[in-house]
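Q: dropping a prediction and its sequence here:
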Amino acid sequence: MSVIPEFQKRKLQSPRSNFSLYFSRMTDWQFVRDEVKSKDGSIIDLGIAGNRLLSNAKMCLASIHRRQEHLLQLAKANGQFVLEIRAQLKTPFVSGLGSGHPTETGMILDRNTGVPYIPASSIKGILRLAHAVNLLNDSTLDSKWIEKGRVNKKGDFKRDPNGDQVNINDREPSLRRYFGDTDTKAKDCLRGQLVFLDAYPEQVPALKPDIMNPHYHKYYGASTPQEKERGPVDCDDPIPVKFLTISEGTVFIFRILFSPLPPLANELVEKSCFRQTDLKDLECIFGDFSEQDQEAVRNMFETAFSLLGFGSKTAIGYGRFTMVEEGNDTEIGASSTLVTTTENVWESANLSWAPNTGSLSVEYEGKKAQSKDKNLVPEKYHTSLFKRKKVVKVKVTVQATGNLFEILKID
C-alpha cells in the first residue's frame, strides 16, 4: 500500500521525476503483526526506479560540473591554488545508511537532481582525519602536539600518560591552517583555508542492490539486562537487510581550492608575547600556499582513498577509491560507469504472483525481474496465476539496467 495521495504518486512515477523525491516517498508498506513495515522488495523496486529516473539527470549533472569548473577557473585567475582529482571506485560506495528513510537504509542524494553525491562537509572531515594520520607517520612532527590517552565508552578522548592511544592536539598548526579551529569560541579562532566542493559522479552512476545479514539482532537490540545476558548465540535467525550502493568503477570528481586568510588577520595577532617556536607556528598558519602544501593535500587524498574510505561501512572495505588523474583542466565526459539500459527477451521464463506483496516475479537462468503492474499479464494466464497461484511459463521482455531487471511486456 502507498501512503501518499494518488496525484502525487502519478507525478513521482513520471519519466522525468526527481529520484530524491521518489526515493523518500515511494516505499510500499504492509501490515506485519499489527505493525506497518516496508515490503521486502522495496529497495529492489527503488533501485530499478532510480536507474530509470537518473538516466534523465545527465544534463543537470553536466551543469553542476560546468558550474564547479567555472568556480575553479575564477579562483585560479585570482592566483589561488586549485585542485581537481578524478577518482574511481574500487569497491561499492554507500552513504547515508543511518539517515531517515522508511526502509531504515537511507541514501544521500542531491535534492535538486536526485544524483548521489559526497557532501563537502564529509570530504572535509575525512581529509582532516587523513591529514592527522599522515602527521602521526611524519617523523618531523613536534612531540608537543601528540597526546597520549584513552577513549572512554562515550567515544571521548581522555588524556592519560599511560594510555595506549594517541591524539593530535587540535591546535597543531597545519590542522588549523587547512581546516580551521574546532573551538569556535576561542578568541584566536581561525577558519580553514581549504575550501571543499561537493563531489559528484563524473557521469550518472548505476545503482546496485547489496545486502547485510546481521545474525545477533536479539543481542544487539536487547532492551532488558536479561536479554543482554543471554549473549549472541548461533540459534538466532539472521535478518537480511537490503540497501542501495553505487557500483564500483564509477568516477567521482573532487574539487578544492585554497582561500588564504586576509592579511589583516595576521596583522591583528600580537606577536611580541610569543616564543620563537610559537612564531614559527604562526608562520605555518598564515604563510603563502607552497609546493609543500600541495603535496600535503594530495597525500591527504591518497590516504583517504586507500586507507580510510568515504561514506558508510568503510570498516569492511566500502568506499575505497583509486586516483585516476589529477589536474586543473580535466575534461568532463571521460569514461565512467554509466547507466545503460537494454531490452532483453526471456523465452520460457517462470512467472509467479505474490499476493501478500502484490508483486509479479519472473525468473530466467538465475535472473529475476519484478513489477507491480497486474495489467501486464495477458488474460489467458489470469486463472492459473491469480486464482490457482501457479507458476506459468511465459515469454517476457525485460529492461536491464546493470544487474537490475524490470518487466516491460509479457506474452
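A: Happy to help now that I have it. None of these values were measured; they are calculated from a predicted model.
Q: okay, CA-based contacts and neighbour counts for the rest of this
A: OK.
Q: helices of the stretch 101-250 of the chain, start to end?
A: Ranges of helices within the stretch 101-250 of the chain are 120-136, 173-179, 217-220, 225-230, based on DSSP state H, counting those that start in this stretch.
Q: mind listing residues that contact the first one?
A: Residues outside helix 120-136 that contact it (CA atoms under 8 Å, 6 or more residues apart in numbering): 141, 168, 175, 179, 196-199, 296, 299-301, 303-304, 308, 310.
Q: report the buried residues of it.
A: For helix 120-136, a neighbour-count test (16 or more other CA atoms under 10 Å) marks 120, 123-124, 126-136 as buried.
Q: how about the third one?
A: With burial defined by 16+ other CA under 10 Å, the residues of helix 217-220 counted as buried are 218, 219.
Q: list the helices and strands it packs on?
A: Counting contacts by 3 or more CA pairs under 8 Å, 6 or more residues apart in numbering; DSSP states H and E, helix 217-220 is packed against helix 225-230.
Q: mind putting the buried residues of helix 120-136 in JSON lines, distance to residue 6 included?
A: Formatted as JSON lines, the buried residues of helix 120-136 follow (distance: CA to CA, whole Å):
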{"residue": "120", "distance to residue 6": "36"}
{"residue": "123", "distance to residue 6": "39"}
{"residue": "124", "distance to residue 6": "41"}
{"residue": "126", "distance to residue 6": "42"}
{"residue": "127", "distance to residue 6": "45"}
{"residue": "128", "distance to residue 6": "47"}
{"residue": "129", "distance to residue 6": "47"}
{"residue": "130", "distance to residue 6": "48"}
{"residue": "131", "distance to residue 6": "51"}
{"residue": "132", "distance to residue 6": "52"}
{"residue": "133", "distance to residue 6": "52"}
{"residue": "134", "distance to residue 6": "54"}
{"residue": "135", "distance to residue 6": "56"}
{"residue": "136", "distance to residue 6": "57"}
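Q: included below, for side-by-side comparison, is a second structure:
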Amino acid sequence: MHKGRLAAVPRYLGQDFDHTAPGHRFYLYAKLWQPDWTLCEEEGNGTTRKSARVAELAAISRLTLNEASRPNPNIALVNALVERQQWLAESILRQPGRRILQLPARAVAPVATGLGMEHPLENGFAFLTPYGLPYLPGSSIKGVVRAAARELASGAFPDLDPAGWDEQAIDALFGPPVADGEAEDAKRRQGALRFWDAFPLPPMNGSLLMAEIMTPHQAHYYMQNEPPHDSGSPVPIPFLAIAPGARFEFVVECDLRRLREHRETLVDGERWRQLLQAAFEHAFKWLGFGAKTAVGYGAMETDTLELQQRERAARKAQERAAREERERAEQEARAARLAAIEDPLLRELEQLLEERPNKDEPDYVFLIPQLESGRFAGNEARVAEEIKKRMEAAGRWNPEGKGSKPAQRKAHQYTLRVLKHLKE
C-alpha cells in the first residue's frame, strides 16, 4: 500500500456487531482471542485478561432482545422459536392419545445455566446451537421436576403436601431408574412425559442477560491444602446469567397410551396434570433451575397473570365455538325448514324473512314494502293473503280502524296497504 492512501474497507469491519446473537459473541466472537485462537496475554497479575473478561461480559449482558428503539433480528429469532413450539404443541393436541401441559413462569432470581461448559472465562453458558440464544435443556428441566416429585413423595417434609405423588407415579411419568447394563432396554422403560427445551423471553423492560460475580474465599485452603486464614486474595470470577423477570414457557408432552400401561388411574380426570403442576410449583419455590441453586439462583414463580389471561382467552374461545355451533345448527334447521316447503312462492317469502337484517322486526312490516316494490309481480294477491294471515296471527289485522292508540292506528294503516293488493 502506498503511503498516504487508505484502503476502502466496509465500515462494519472491526466494529461491534450489536445484533449478533449473544451466544456467538460469547464463544466465537469474544474479544479474548488472538488471531491464532490463543487467549490474549496476561500483563502483571493477569490484569489484561481479567479486564477483558469483565468488559466482554458487560458488553454481552447489555444485549437487550426486546429493545424497541431499533430493529433486532434476535427478537424475531427467539419469538420464532417460541411460536414454533406453540405450533408443535397445537399439532400434538390434535393427535389421539397425546396431551400437552404448558406452564408460564417468571424468574424471580438470576438463572445460571451451563456454567460447567468450557470457556476462557472459566464459566460457560448454555446457548442453543446454531441460534446462539440462551435456553434451559429439557433434560435439565426433567431432572429438577423429578427431584421435586421425589421430595413430595418422600414424606420427609411434614409441612409439604405430597399432592398424590408416590414412587409408582414417579416411575410411570418419568420412567423407572435404569440400572447398569440396561441401556438397551431404556426405551421400553421410558416414562410417559417428555420435557421440551425452554427458551427465556426478556422482561418487559430490561435485558435478558446480566453479568454476575462470584468471589470464592479460602481458595488456598480448598485447593492448595494450606491452613485457612484471612490474608488471602479472593479473585472475583465473572459469569453470565439470565436476568430476573425473564419469562419461561415450560412445555411437557404426555403419552396417554404409555401412561395407561403403567398407571391408568393417572389418566382419569387428567390426574397426571395436577401432579405435574404441583411438582413444578415445588421446584419453582424450593429447588430452582440451573446452577448455584443452593445460594438462591434459579428460583421462579408461576406467571399467574398470564395463566388468567389464557383462561379468559380459552373461555372466550369455547364461548365462540359454542356460539358458532348454535348458529350452524340454526342454519341447518332453517335450510331443512325451507326445503320442506313445497310452494316456491312461500319458500321465497321464508327465504326473505331469514335474510332480513332486523330479525326483531315483525314479518308483515318487512313484507309489505317488498310487496309494494313489485317484487312479486303476478303473485301480489297470494302474497297479500299470506301477509294478512301473519297479521291476524299477531293480532294486528284491523280493517275497520278500531281503537285510537298509536299502535292500533298504525296497524290500521298496514291493513289498508295490504287490502289494496287483495282487492286487485
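A: That came through fine. Nothing here was measured: the structure is a model prediction, and the numbers come from that model.
Q: quick TM-score on the pair, please.
A: The pair, once superposed, lands on a TM-score of 0.58 when counted by TM-score structural alignment, normalised by the length of the first structure; 273 aligned residues with a CA RMSD of 3.5 Å.
Q: follow-up on the earlier one: quick one, which of the contacts of helix 120-136 of the first structure are buried?
A: 168, 175, 179, 196-199, 296, 299-301, 303-304, 308, 310.
Q: where in the second structure does the lengthiest helix in the first structure fall?
A: Counting by DSSP state H, the longest helix found in the first structure is helix 58-77. Counting by TM-score structural alignment, helix 58-77 of the first structure falls onto residues 75-94 of the second structure.
Q: mind listing what's buried along that stretch?
A: Here stretch 75-94 of the second structure shows 75, 77, 78, 82, 85, 89, 92 as buried, counting by 16+ other CA under 10 Å.
Q: so the residue lying closest to residue 81 of the second structure once chain neighbours are set aside versus residue 88 of the second structure, what's the distance?
A: Leaving out its chain neighbours, the residue that sits closest to residue 81 of the second structure by CA to CA, 6 or more residues apart in numbering is residue 199, at 7.7 Å. According to CA to CA, to the nearest Å, residue 199 of the second structure and residue 88 of the second structure sit 15 Å apart.
Q: what's the offset of the lengthiest helix in the second structure from the middle of its chain?
A: Using DSSP H to define each element, the second structure has its longest helix at helix 304-339. Its chain's C-alpha centre and that of helix 304-339 of the second structure lie 22 Å apart, by CA atoms, centre = their mean, to the nearest Å.
Q: pull the contacting residues for the residue nearest to residue 81 of the second structure.
A: 78, 81, 82, 133, 134, 135, 136, 248, 249.
Q: what about the spatially most central residue of the first structure, which SS state?
A: Centroid-nearest residue in the first structure, with CA atoms, centre = their mean: residue 95, separated by 2.7 Å. Here residue 95 of the first structure takes the coil state, with states given by DSSP: H, G, I helix; E, B strand; the rest coil.
Q: nearest residue to it in space, please, no chain neighbours.
A: residue 311 (4.4 Å).
Q: map the one you found onto the second structure.
A: Per TM-score structural alignment, residue 311 of the first structure is aligned with residue 290.
Q: give me the neighbour count for that match.
A: Residue 290 of the second structure: 22 surrounding residues under other CA atoms under 10 Å.
Q: how about the contacts made by it?
A: For residue 290 of the second structure, counting by CA under 8 Å, 6+ apart, the contacting residues are 111, 112, 113, 114, 136, 140, 297, 298.
Q: right, so of the helices of the stretch 101-250 of the first structure, which gets closest to residue 284 of the first structure?
A: helix 173-179 (6.3 Å; CA to CA).
Q: average offset between that closest one and the second structure?
A: Following the fit onto the second structure, the mean deviation recorded for helix 173-179 of the first structure is 1.6 Å by mean CA distance after the TM-score superposition for the first structure.
Q: re the thing from before, of all the buried residues of stretch 75-94 of the second structure, which two lie farthest apart?
A: Farthest apart among the buried residues of stretch 75-94 of the second structure by CA to CA are 75 and 92. That separation is 25.9 Å.
Q: ok, back up a step: CSV for the buried residues of stretch 75-94 of the second structure, including distance to residue 307 of the second structure?
A: CSV is the format used below for these (distance: CA to CA, whole Å):
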residue, distance to residue 307 of the second structure
75, 23
77, 24
78, 21
82, 17
85, 18
89, 17
92, 21
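Q: out of these, who's nearest residue 101 of the second structure?
A: residue 89 (9.0 Å).
Q: and the residue nearest to that closest one when sequence neighbours are not counted, helix, strand or coil?
A: Leaving aside its chain neighbours, residue 89 of the second structure sits nearest to residue 100 (6.6 Å; criterion: CA to CA, 6+ apart). Per three-state DSSP, the secondary structure class of residue 100 of the second structure is strand.
Q: distance of residue 100 of the second structure relative to residue 318 of the second structure?
A: In terms of CA to CA, residue 100 of the second structure sits 18 Å off from residue 318 of the second structure.
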